[in-house]
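A.B. asks: Predicted structure and sequence below. I'll ask about it afterward.
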Amino acid sequence: MSSSYSYSSSSFSSSTSTSNGQTTGQAYREESSSNLDGTTVRTTTQNLGEKPVSETRQYDAQGRQLVGDTATRGQGKIEDISEEEADKIYRERMEDEYAKREGGA
């Protein structure tokens, strides 16, 4: 007998404020979808007047985050990494993403 499971949700929030004639604001959106294989979470943040920044995280069926290039193909491996290594990976991915958006990579 085959069973299936699927769930998705999304949320959006934004805020603005004005102080001394200066307006600031931020928007935040999160979308998640789950099935028997795991969960994908996409977040996008945008400060007023700036480009949006998006991030996608994938988790296996046990809730462990998938990391590395294989996570984007849906066949991720699970690794325990230090906070410094996680920061380094994040910075590298952000640099790659900015380069793609600017047509460099």
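C.D. replies: Thanks, I have the structure now.

A.B. asks: C-alpha only now, for contacts and for neighbours.
C.D. replies: Noted.

A.B. asks: Could I get the full set of helices for this protein?
C.D. replies: All helices of the chain, identified by DSSP state H, fall at 69-72, 83-101.

A.B. asks: can you tell me how far the closest residue to R29 other than its chain neighbours sits from T43?
C.D. replies: Among residues not flanking R29 along the chain, F12 sits closest, at 4.4 Å (C-alpha to C-alpha, 6 or more residues apart in numbering). F12 sits 10 Å away from T43 when distances are taken as C-alpha to C-alpha, to the nearest Å.

A.B. asks: what about versus this one:
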Amino acid sequence: MSKTLTGSGSITMKNLNGTSGKNCSCGSWLGHWKKFAKASTTPKCHVQGCESHAEVGAHVILPNMKDESLRKLNFIAPMCKTHNGTPSAEYKTKSDSVFVSANKALACGA
């Protein structure tokens, strides 16, 4: 499994509950996303139709992926606090959204 996954077209992502206490050595989950997505600027929220800048790196799953192994993995996606604040909400993503593995051992090693 690579550290990143890029969607092709709009896909469904679902917020995970109970992840706000998790942290990593990247300083923040948005920082984690920026580091491994190789982003030099703060992205916009990945939710389709939202033009707000991302404020957090949200823990999400991708429940409708064809590859069953991908459906079980946790990813980080940039989101505004409004969209991240709705537990278990499902959203359609913008085309070509980039997801970063939330597996610290695979990504940042801490």
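C.D. replies: Cool, the structure landed. Everything numeric here is computed off the predicted structure, so don't read it as measured data.

A.B. asks: List the TM-score for the superposed pair.
C.D. replies: The TM-score (TM-score structural alignment, normalised by the length of structure 1) is 0.24; 51 aligned residues with a C-alpha RMSD of 4.9 Å.

A.B. asks: Pull the contacting residues for the residue nearest to R29 of structure 1.
C.D. replies: By C-alpha atoms under 8 Å, 6 or more residues apart in numbering, the residues touching F12 of structure 1 are 27-30.

A.B. asks: again, only this time at 10 Å
C.D. replies: By C-alpha atoms under 10 Å, 6 or more residues apart in numbering, F12 of structure 1 lies in contact with 27-31, 43-45.

A.B. asks: do E31 of structure 1 as well
C.D. replies: For E31 of structure 1, the contact set (C-alpha under 10 Å, 6+ apart) comprises 8-12, 40-44, 56.

A.B. asks: Redo those as TSV? Include distance to D87 of structure 1.
C.D. replies: Shown next, in TSV, are the contacts of E31 of structure 1 (distance: C-alpha to C-alpha, whole Å):
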residue	distance to D87 of structure 1
S8	28
S9	28
S10	26
S11	26
F12	26
T40	20
V41	19
R42	18
T43	17
T44	18
T56	15
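
A.B. asks: Out of those, which sit inside strands?
C.D. replies: Applying DSSP state E to these, the entries found in strands are 8-12, 40-44, 56.

A.B. asks: so which of the residues you listed is the most crowded?
C.D. replies: Of all the ones in strands among the contacts of E31 of structure 1, the highest neighbour tally under other C-alpha atoms under 10 Å goes to T40, namely 21 neighbours.

A.B. asks: Please verify my assumption that it contacts T56.
C.D. replies: Yes. Between T40 of structure 1 and T56 there is a contact at 7.0 Å, judged by C-alpha atoms under 10 Å.

A.B. asks: Flag every buried residue along the lengthiest helix in structure 2.
C.D. replies: Looking across structure 2 with DSSP H, the single longest helix is helix 29-37. Neighbour-count burial for helix 29-37 of structure 2 flags 29-34, 36-37 (criterion: 16 or more other C-alpha atoms under 10 Å).
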